[in-house]
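K.L.:
Sequence first, predicted coordinates after that:
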Amino acid sequence: MNAPILDALRPSAGQLALADLLARGGTQRKLGITHVDARAYTCPNRHDAEQRAIFSTSTLVIAPSALLPEPNMAVPHDGFGKPLLIARDASGTAHVFLNVCQHRGTRLVEGDEAVCAARLICPYHAWSYALDGSLATLPRPDSFPGLDKRDFALKRLPTVEAGGLIWFAFSETADFGHARTLGDDFAAFGLAQQHLFRRRTHRVAANWKLIMDAFLESYHVQRLHAGTIGKFFRDGVATADSIGPHQRSAVGRAADLIAAARGDWPQLRA
């Protein structure tokens, strides 16, 4: 991101509120000692219940917008347990589809790398789809008398692009209101203008909450990251608030006191 874009960014009201709390020493709560039953991370029944209650109904981030920088691009994604396809159509609109041909259920796009094409062609019978999911062509259409191509479009899941991120949901009734609110925060960081330099996949044999837990506290920062970023942060100075089911948190740095007072966004975001 170049300097003119960075200088044009402005923090959201929520970000400024968190910065103000940091300048006053962060959020202090005396809750006492609590314990978490280890079965929360190991119980298969609980895991299945979480999949139904959270991942099957909530709005989820599937990719940064920068993953599909141009129209007519698509990337397979299997990280949510179903074959999904992230696509950007000819008009630039983002979609999330089931990566399944509507003829015989064959996986439409193989692998996990981006493809650039105006049509996605099924490897089985060569039915082809536009990047908006519509069925474009099929061989020997006379073999399917009365077929209406509109009835055989790819299965599209609810999709919204906000704040430089592509959000989707498995539920047709999912509410994307919080995604748009969070999108304002990410837009303040210029996420939509970022370039994707490299993509890596990490497969971790662990419960998903073990990964999330590390980002819900700053107690570890100056110890676990002592040799890298730990020295940049103020130990024990942090704050957080909520946007619906989502948590927004901030960790204090030495420069924050002055920056928060003058609304210095380049300094606050550094």
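P.N.:
Arrived safely.
K.L.:
hey, let's count contacts and neighbours off CA atoms from now on
P.N.:
OK.
K.L.:
OK, contacts around the nearest residue to residue 27 once chain neighbours are set aside?
P.N.:
For residue 27, ignoring the flanking residues on the chain, the nearest one in space by C-alpha to C-alpha, 6 or more residues apart in numbering is residue 239 at 4.9 Å. Contacts for residue 239 (C-alpha atoms under 8 Å, 6 or more residues apart in numbering) come out as 18, 21, 22, 26, 27, 249, 250, 251.
K.L.:
Using CSV, lay out those together with neighbour count.
P.N.:
Listed next are these as CSV, based on neighbours: other C-alpha atoms under 10 Å:
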residue, neighbour count
18, 23
21, 20
22, 23
26, 19
27, 14
249, 17
250, 18
251, 20
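K.L.:
Among the residues you listed, which lie within strands?
P.N.:
In this view, the contacts of residue 239 that belong to strands under DSSP state E are 249, 250, 251.
K.L.:
isn't the first one right next to residue 243, touching?
P.N.:
Right, residue 249. No - checked against C-alpha atoms under 8 Å, the pair residue 249 and residue 243 is beyond contact range at 10.8 Å.
K.L.:
From residue 208, how far off is the residue nearest to residue 27?
P.N.:
Distance, residue 239 to residue 208, by C-alpha to C-alpha, to the nearest Å: 23 Å.
K.L.:
And residue 107, by the same measure?
P.N.:
Counting by C-alpha to C-alpha, the gap from residue 107 to residue 208 is 26 Å.
K.L.:
take the one below as the second:
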Amino acid sequence: MRQQTHTALSKRVFAHIRNKTTDRRPQVTHHAVSHYTCPQRFQQERRKLFRELPILITLSCQLPSPGSFITDDNTGVPLLIVRGDDGKARAFINACQHRGARLADGQGRVKRRFTCPYHAWSFTTDGQLAQLPHSADFTGFDQQNCRLQERPVAEAYGMIWVRPEGDAAIHMADMLCGLEDDLAHFNFTDYHHYETRRIDVAMNWKLVIDTFLEPYHFATLHRTTVAPIFLPNMCLFDAFGRNLREAFPRRTITELMDKPEAEWDFVYHSALVYVLYPNTVFVMQADHAEVWRIFPSKDAVDQAHMYLEFYIPEPVQSDKAKAHWDANMDLVCRTVLDEDFPVGEGAQKGFMSGTGRSHIVFGQNEPALAFFEETMAQALG
């Protein structure tokens, strides 16, 4: 984030403090409950949003060297992402070109080739068939042009996106729509992975993302966890194409009022929540980053799963540092898993019963929430 952005956002917060206001929408928004319960809409979302669009798969630090790989099945397409000998990240369908067996699982590093566990066909990290046992038995088969099915990849700002279906290239400018400056200045290429947790919940995937998009509930639901940290019912909202940035100022931000503008560090005195369309919540904290990759589960409109990935600016080298990051992870889990998600699951249960209201209400003080749900609705036409 550029210094002028630190300054501009801080000034917006100071104006809200003086006026006892927050960023607001012009009007209250009414949102259809069916967007969380309709099976037909859910299947459209799975196809159009999670298979056809670029999806953030991981941060670059998870593929640190040639041969590093990670697999991902969350979109319904089995993907194998690997860093080649040339340093380039590539994505392939995780299936052998012989009989379709999976070539790899999880995360790791392959020395030279991926070898199929079924018949030992092997492929280089750039997808080329390297070895076919008993090749004389495949007369007429074009071994020279046999390659793994490749999928478009974009790597930028320390992040890796993949388009699970289709061959269209991923254009970062069209996708990020102005967020490039923020992401570039965070220097994610220098971050280190600390921990990943898989979380399964009984609610629609969009309702999970809604959880992160307003501070209106902090004072009530989080009164003993994060409410004492943040200014009450205050947010800054900015849209970047179909992405968004929402800032929750910490109470400590008033300390900046007595410092020169050149020393204002907005990130340190806030939590920045980015939604990278369509399904990633990126939370930039004062000293670490949380990535929530959220997916619909199975074929159930009221089921979702996600991966909470915790990234830190330097590797852990002491018990004191480990205790610090464990405490941060504990606060996240106590806030989101123990407080937010039970409320969301209760709401989803009521939605599924069909006995409640046809619409829910987003207040004028919930601009990011309304924007996100409107964007999702528009995506399906």
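P.N.:
Nice, I can see it. Just so we're clear, the structure is a prediction, and the values are computed from it rather than from any experiment.
K.L.:
quick one on the thing from earlier: which residue in structure 2 lines up with the residue nearest to residue 27 of structure 1?
P.N.:
For residue 239 of structure 1, the aligned residue in structure 2 is residue 236 (criterion: TM-score structural alignment).
K.L.:
before we move on, what about residue 94 of structure 1?
P.N.:
By TM-score structural alignment, residue 94 of structure 1 lines up with residue 89.
K.L.:
before we move on, what about residue 157 of structure 1?
P.N.:
Match for residue 157 of structure 1 (TM-score structural alignment): residue 151.
K.L.:
where along the stretch 101-250 of structure 1 do the helices fall?
P.N.:
Per DSSP state H, counting those that start in this stretch, the stretch 101-250 of structure 1 carries helices over the ranges 177-188, 208-213, 221-224.
K.L.:
Tell me roughly how far the last one lies from structure 2 on average.
P.N.:
Helix 221-224 of structure 1 differs from its equivalent in structure 2 by a mean of 3.1 Å after superposition (mean C-alpha distance after the TM-score superposition for structure 1).
K.L.:
Please identify the buried residues of that helix?
P.N.:
Within helix 221-224 of structure 1, the residues scored as buried using 16 or more other C-alpha atoms under 10 Å are 221, 222.
K.L.:
Give me the helices and strands touching it, please.
P.N.:
Counting contacts by 3 or more C-alpha pairs under 8 Å, 6 or more residues apart in numbering; DSSP states H and E, helix 221-224 of structure 1 is packed against strand 233-243.
K.L.:
Okay, buried residues for the strand it packs on please.
P.N.:
For strand 233-243 of structure 1, burial by neighbour count (16+ other C-alpha under 10 Å) applies to 233, 234, 235, 236, 237, 238, 239, 240.
K.L.:
How about the fourth one, nearest residue that isn't a chain neighbour?
P.N.:
The spatial neighbour of residue 236 of structure 1 that comes closest, neighbours along the chain excluded (C-alpha to C-alpha, 6+ apart), is residue 219 at 6.5 Å.
K.L.:
and that neighbour, how many neighbours does it have?
P.N.:
13 (other C-alpha atoms under 10 Å).
K.L.:
And for residue 285 of structure 2?
P.N.:
15.
K.L.:
Contact partners for it?
P.N.:
With C-alpha under 8 Å, 6+ apart, residue 285 of structure 2 has these contacts: 267, 268, 270, 271, 272.
K.L.:
Any quick PyMOL command for the buried ones out of these?
P.N.:
The buried subset of the contacts of residue 285 of structure 2, as determined by 16+ other C-alpha under 10 Å, is captured in PyMOL by this line:
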select buried, resi 267+268+270+271+272
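K.L.:
For the residue nearest the centre of structure 2, which non-adjacent residue is spatially closest?
P.N.:
In structure 2, the residue lying closest to the centroid (C-alpha atoms, centre = their mean) is residue 280, at 2.3 Å. Closest residue to residue 280 of structure 2 apart from its sequence neighbours, by C-alpha to C-alpha, 6+ apart: residue 293 at 4.7 Å.
K.L.:
Repeat that for residue 89 of structure 2.
P.N.:
Once flanking residues are discounted, residue 89 of structure 2 sits nearest to residue 83: 4.3 Å by C-alpha to C-alpha, 6+ apart.
K.L.:
Verify the contact between the one you found and residue 62 for me.
P.N.:
No - counting by C-alpha under 8 Å, residue 83 of structure 2 stays clear of residue 62, with 10.0 Å between them.
K.L.:
Now for these two: what residues contact both?
P.N.:
Both residue 83 of structure 2 and residue 62 are in contact with residue 68, where contact means C-alpha under 8 Å, 6+ apart.
K.L.:
The two - which one has more neighbours?
P.N.:
The residue with more neighbours, out of residue 83 of structure 2 and residue 62, is residue 83; 24 against 20, by other C-alpha under 10 Å.
K.L.:
Tell me where the stretch 251-381 of structure 2 has strands.
P.N.:
Ranges of strands in the stretch 251-381 of structure 2, per DSSP state E, counting those that start in this stretch, are 270-276, 280-284, 289-296, 304-312, 359-362.
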